[in-house]
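Undergrad: Predicted model and sequence below, questions to follow.
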Amino acid sequence: MAIDYTTNLGRVRLLAADTDEANLLLNDPQIEAFLAMEGSVKLAAAQALDTIASSEALVSKVIKTQDISTDGVKVAAELRARATELRRQVNEGDGDDSVGFDVVDFDPWTGYLGYVP
């Protein structure tokens, strides 16, 4: 099935670069769990990237054979840097999708006709 990028699940996949439909790194229930835990697409994607980074570091490590080498630690560092950037964007309010509200004190009489309690 094609990834639907109009859904939050698809958006998390896009931000986490988990878009190879034949070889997805995370399954839908895992991403749905990140969305439930984090409450926003960008934070869920950051958590997904951290999870992928941990897996990469554990599985790939640093491997050298003949003329081929891989460095899972460097790949993991790049993934974590991307996760950090997504969290920074959320903290600075750069286009996050989360919905929130602020609670403010309201007193209809304060300042009305010069009344100050």
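TA: Now that the structure is in, tell me what you want to look at.
Undergrad: make it CA atoms for all contacts and neighbour counts henceforth
TA: OK.
Undergrad: What segments of this structure are strands?
TA: 62-65, 68-71 (DSSP state E).
Undergrad: In TSV: the ones you listed, plus distance to residue 23 and mean neighbour count.
TA: Listed next are the strands of the chain as TSV, based on distance: least, C-alpha to C-alpha, whole Å; neighbours: other C-alpha atoms under 10 Å:
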stretch	distance to residue 23	mean neighbour count
strand 62-65	22	10
strand 68-71	19	11
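Undergrad: Tell me which residues are up against stretch 27-35.
TA: For stretch 27-35, the surrounding residues in contact (C-alpha atoms under 8 Å, 6 or more residues apart in numbering) are 8-9, 12, 41, 43-45, 47-48.
Undergrad: one more structure, for comparison:
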Amino acid sequence: MMTATYVQGTDIATIRLYGSDTNLLSPIFSDEELLSFLTIEGDVRLAAAAALERMASDKTLLAKVRAVGDISLDGISLAKQLMANAANLRDIVEKNGAYAAIGFADIYMEDVI
């Protein structure tokens, strides 16, 4: 069985936070999927970016994001916003290095779903 947790201070929680997947009543990704993104990307912000990109590229996940977030954006606009959020995370890592500290001031909150 796939699990979905949100324990502060863990990589999974950080990925969920950056990736706008914090509603555990209806998670977009399982912990195992997020760990796979982390294994592939090697950084929690890059893993969150990969999760956002995956959401944006999958119609089923887009529908789930819209339902969970009660979002009124159409699918194309939502996908563009998710991709912009992912690009922002990737830019932060590129500019600051993979292991640089990041604060929420570095992410444009109006871009976070």
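TA: Yep, it's here. Since the model is a prediction, treat every value here as computed from it, not as a measurement.
Undergrad: circling back: with distance to residue 29 of the first structure added, can I get the strands of the first structure in TSV?
TA: Formatted as TSV, the strands of the first structure follow (distance: least, C-alpha to C-alpha, whole Å):
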stretch	distance to residue 29 of the first structure
strand 62-65	30
strand 68-71	29
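Undergrad: ok, back up a step: which members of the contacts of stretch 27-35 of the first structure are positioned in helices?
TA: 8-9, 12, 41, 43-45, 47-48 (DSSP state H).
Undergrad: Just give me the match in the first structure for residue 12 of the second structure.
TA: The alignment partner of residue 12 of the second structure in the first structure, by TM-score structural alignment, is residue 9.
Undergrad: quick one: contacts for its match?
TA: 28, 31-32, 35, 41.
Undergrad: From these, list the buried ones, please.
TA: 31, 35, 41 (16 or more other C-alpha atoms under 10 Å).
Undergrad: Kindly name the residues of the first structure that line up with the lengthiest helix in the second structure.
TA: If you go by DSSP H, the second structure has its longest helix at helix 75-96. With TM-score structural alignment applied, helix 75-96 of the second structure matches the range 72-93 in the first structure.
Undergrad: Could you list the residues in contact with the matching stretch?
TA: By C-alpha under 8 Å, 6+ apart, stretch 72-93 of the first structure touches 42-43, 45-47, 49-50, 52-54, 56-62, 95-96.
Undergrad: Can you list the buried residues in that stretch?
TA: For stretch 72-93 of the first structure, by 16+ other C-alpha under 10 Å, it's 72-73, 75-77, 79-84, 86-87, 90.
Undergrad: What residues does the most centrally placed residue in the second structure make contact with?
TA: Centroid check for the second structure by C-alpha atoms, centre = their mean gives residue 19 as the closest residue, at 1.5 Å. For residue 19 of the second structure, the contact set (C-alpha under 8 Å, 6+ apart) comprises 48-49, 51-52.
Undergrad: JSON lines for those residues, including neighbour count?
TA: Shown next, in JSON lines, are those (neighbours: other C-alpha atoms under 10 Å):
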{"residue": "48", "neighbour count": "28"}
{"residue": "49", "neighbour count": "26"}
{"residue": "51", "neighbour count": "28"}
{"residue": "52", "neighbour count": "26"}
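Undergrad: Just give me the closest of these to residue 6 of the second structure.
TA: residue 48 (14.0 Å; C-alpha to C-alpha).
Undergrad: That closest one contacts residue 18, doesn't it?
TA: Yes: Residue 48 of the second structure lies in contact with residue 18 (C-alpha atoms under 8 Å); the separation is 5.7 Å.
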